[in-house]
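>>> give me the fold of what follows.
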Amino acid sequence: MGTRGGSVNGWRRFWDRGRWWKALLAAVAYLVLYEAASLLVGVLWGAGVSADLFADARSVLIGLLLPLVIGAVVLLAFVASVRWFRPLFGPQPIRGRWWMWIAVVLTVVPIALRLAGIDYGRFPPGVVALTFLSGLFIGFTEELLTRGIAVKILRDAGFREVVVAVISSALFALLHSVNVLTGQPPLTVLLTVVFAFGFGMMMYLVLRVTGNLVWPMLIHALTDPTTFLASGGIDVATGGTQNPLLALAGPFNILFVVAGLLAIIFIRGRVRENRVA
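Predicted coordinates for the structure are as follows:
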């Protein structure tokens, strides 16, 4: 019993000692486990997945939702093992300035435009509901990993908040780089990674200005499914004639990148010094 307890305490002590490479380790480990879960689901039920993921509800369930559910369970198990529920889901130890509300506006406006502009009738029954349910798991898992676990590790390491913002957003972008393994053109993957970094910076600012991880989770949970349904795919560009509302939502991806890069100049503070930017 003493040995087992010592192993558990050693596990917690390892993760409580913040290092930048531990944030990277957590992201890579999750990425590997998520991809393994996707492969397993594909082997077991892949025959039921259409080439067009949003062609039917079964494809969305198997090809998108199930691996996310597995990923959520893995992350929750990790958080429970290190007893981080309170520091991750409680009030943030450092709050942001008024200008950070810009990130809330920049992310919520395109969501509203897509919600109003999507042609829901083009999708078979069940697809829309399962896509939004998948969005909840996307927002939960990706924000818990990058704006929760990674941010805590980086803050525990004593990094300034600007470094925390950049590294956590880079890790978020890293999660999207594996799309190249699915056969997507390298240029498309590169653009996705760049946009993901910008969106990651927006989510960091939302975390700071709202003071709670739940808010970036919810905004993220609405961003991805509305984007999927607006474009008809994952990380694909919308072609042809568009609803004007969807056309207005498109340029916000570029605004995320621009605003994220500008934010690097103004982010201040360090949790250990308890200074607020």
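>>> every contact and neighbour count from this point should use C-alpha atoms.
Will do.
>>> for the protein, which segments count as strands?
According to DSSP state E, the chain carries its strands in the segments 269-270, 275-276.
>>> what residues does the last one touch?
Contact with strand 275-276 is made by 94-97, 268-270, as judged by CA atoms under 8 Å, 6 or more residues apart in numbering.
>>> re earlier: okay, the strands of the chain, which one's buried deepest?
Most buried of these by mean neighbour count (mean count of other CA atoms under 10 Å) is strand 269-270; its value is a mean of 18.
>>> and the residue lying closest to residue 72 once chain neighbours are set aside, how many neighbours?
Distance criterion CA to CA, 6 or more residues apart in numbering; nearest residue to residue 72, sequence neighbours excluded, is residue 141 at 5.5 Å. Using other CA atoms under 10 Å, residue 141 is surrounded by 25 other residues.
>>> quick one more, to check against the first:
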Amino acid sequence: MTTTAPSALRVRPRIWIGLVIWLAYLVLVFAVQSASGIPYQEWGDSAGNLFFGGGVSLIVATVLLAITTSLLGWWRPALFDRERSRHRWPIVVPILVVVAAGMNLAGTDWASYSGAFLAASVVLLLVGFTEELVNRGLLIVALRSRLHEGWVWFISSALFGLGHYINVLLGAPAGDTTIQVFAAFLGGTAFYIFRRTTGSLIWAMALHGLWDFSVFATGVGHAGDITAIANVVYLFTGFLGLAFVAFVIRGSKERADVATAPSTGGSASIPAE
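Below you'll find the model as predicted:
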């Protein structure tokens, strides 16, 4: 089933454009979060720390990414695949992530949340929009201009994971962050599978925001034992994603073949895979 039809883009997709956007996003987030003067490990101490330490950078990034995507004219290919994966059953992987997030929320100590802290933490849901648009939206559009879909999955997921190393510069322990990087690679694979099985990045954005919010929520007060089980489910789901991802890659026809708009000085199409 075709989700989107080829259309003219303002700027022809190039791999370097996606890499520049990925790097610029990390630099922006690091700069804004560093300017707050609030160490990464102190975000959970108060509503103000959370909002100014993490929330402001996400608000700024959301605005700038929306402008960037509009200038490139990449909204449709960033948010939608032309065709959904022929194999839909791997959607069980992101569904299990939903289950793990639900377990986190069920084990959260909601009595420890103040109204202000809850409002500040809701802003963190924007991470689903920003990180997905960068890593499994704009970066994927760029990678698809030249690479086979298998490399598109691997590189986008690997860069998503590696991007979390900026937390070390913000005060997070290197060892814990390395574990987070690997977990992010697994999570990125699950989000990629969600995009391919639904044909849309929007569902992955929603799931990403939900998962990150649920993980943060468990750090407030005293979380229940079920959250430890949620971590096991998430890890199992990640390895399941590695086993299943080939099925959503197989037969992909997502190589960019859209023409650039005349205003960019070109109308030649990019060869399809």
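>>> now the TM-score, please.
Scored against TM-score structural alignment, normalised by the length of the second structure, the superposed chains reach a TM-score of 0.82; 246 aligned residues with a CA RMSD of 2.5 Å.
>>> which of the contacts of strand 275-276 of the first structure count as buried?
Neighbour counting by 16 or more other CA atoms under 10 Å classes 94-96, 268-270 among the contacts of strand 275-276 of the first structure as buried.
>>> sorry, back to before: so which of the strands of the first structure gets nearest residue 102 of the first structure?
Residue 102 of the first structure lies closest, by CA to CA, to one member of the strands of the first structure: strand 275-276, at 17.3 Å.
>>> which residue in the second structure aligns with residue 254 of the first structure?
With TM-score structural alignment as the criterion, residue 254 of the first structure lines up with residue 235 in the second structure.
>>> state the distance from that match to residue 184 of the second structure.
Computed as CA to CA, to the nearest Å, the residue 235 of the second structure to residue 184 of the second structure distance reads 10 Å.
>>> what about the nearest residue in space to residue 107 of the second structure that is not next to it in sequence, how many neighbours?
Spatial nearest neighbour of residue 107 of the second structure, excluding adjacent residues (CA to CA, 6+ apart): residue 224 at 4.4 Å. Residue 224 of the second structure is flanked by 16 other residues according to other CA under 10 Å.
>>> translate residue 224 of the second structure into the numbering of the first structure.
Using TM-score structural alignment, the partner of residue 224 of the second structure in the first structure is residue 243.
>>> surely that match meets residue 114?
No. Using CA atoms under 8 Å, residue 243 of the first structure is not in contact with residue 114; the gap is 9.3 Å.
>>> hmm, back to that, which one in the second structure is aligned with the residue nearest to residue 72 of the first structure?
Aligned partner of residue 141 of the first structure by TM-score structural alignment: residue 130.
>>> ok, and the closest non-adjacent residue to residue 165 of the second structure?
With sequence-adjacent residues excluded and distances taken as CA to CA, 6+ apart, residue 165 of the second structure is closest to residue 177, at 6.4 Å.
>>> sorry, that was for residue 88 of the second structure
Computed as CA to CA, 6+ apart, the closest residue to residue 88 of the second structure that is not its neighbour in sequence is residue 197, at 5.2 Å.
>>> contacts only, for the one you found.
84-91, 248.
>>> again, 6 Å this time
Contacts for residue 197 of the second structure (CA atoms under 6 Å, 6 or more residues apart in numbering) come out as 84-85, 88.
>>> what's the match for it in the first structure?
Under the alignment (TM-score structural alignment), residue 197 of the second structure pairs with residue 209 in the first structure.
>>> how close does its match get to residue 195 of the first structure?
According to CA to CA, residue 209 of the first structure stands 21 Å off from residue 195 of the first structure.
>>> ditto for residue 59 of the first structure
Plainly put, residue 59 of the first structure is 26 Å away from residue 195 of the first structure if you go by CA to CA.
>>> tell me where the stretch 101-250 of the first structure has helices.
Ranges of helices within the stretch 101-250 of the first structure are 101-117, 127-143, 150-156, 161-177, 186-210, 214-231, 244-249, based on DSSP state H, counting those that start in this stretch.
>>> in TSV: those, plus distance to residue 2 of the first structure.
Below are the helices of the stretch 101-250 of the first structure laid out as TSV (distance: least, CA to CA, whole Å):
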stretch	distance to residue 2 of the first structure
helix 101-117	49
helix 127-143	33
helix 150-156	27
helix 161-177	36
helix 186-210	39
helix 214-231	37
helix 244-249	57
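>>> for those helices, which one sits closest to residue 44 of the first structure?
Set against residue 44 of the first structure and scored by CA to CA, the helices of the stretch 101-250 of the first structure come closest in helix 127-143, at 19.5 Å.
>>> so which bits of the closest one are buried?
The neighbour-count check on helix 127-143 of the first structure (16+ other CA under 10 Å) flags 127-128, 130-143 as buried.
>>> then stretch 211-228 of the first structure?
Across stretch 211-228 of the first structure, burial judged by 16+ other CA under 10 Å covers 211-228.
>>> ok, now stretch 160-179 of the second structure?
160-167, 170, 172, 177-178.
>>> whereabouts in the first structure does it align?
Going by TM-score structural alignment: stretch 160-179 of the second structure matches residues 172-191.
>>> repeat that for stretch 95-106 of the second structure.
Going by TM-score structural alignment, stretch 95-106 of the second structure sits over residues 105-116 in the first structure.
>>> from residue 110 of the first structure, how far off is the nearest residue to residue 244 of the first structure once chain neighbours are set aside?
Leaving aside its sequence neighbours, residue 244 of the first structure sits nearest to residue 117 (CA to CA, 6+ apart; 7.6 Å). Per CA to CA, residue 117 of the first structure is found 10 Å from residue 110 of the first structure.
>>> all set now, cheers.
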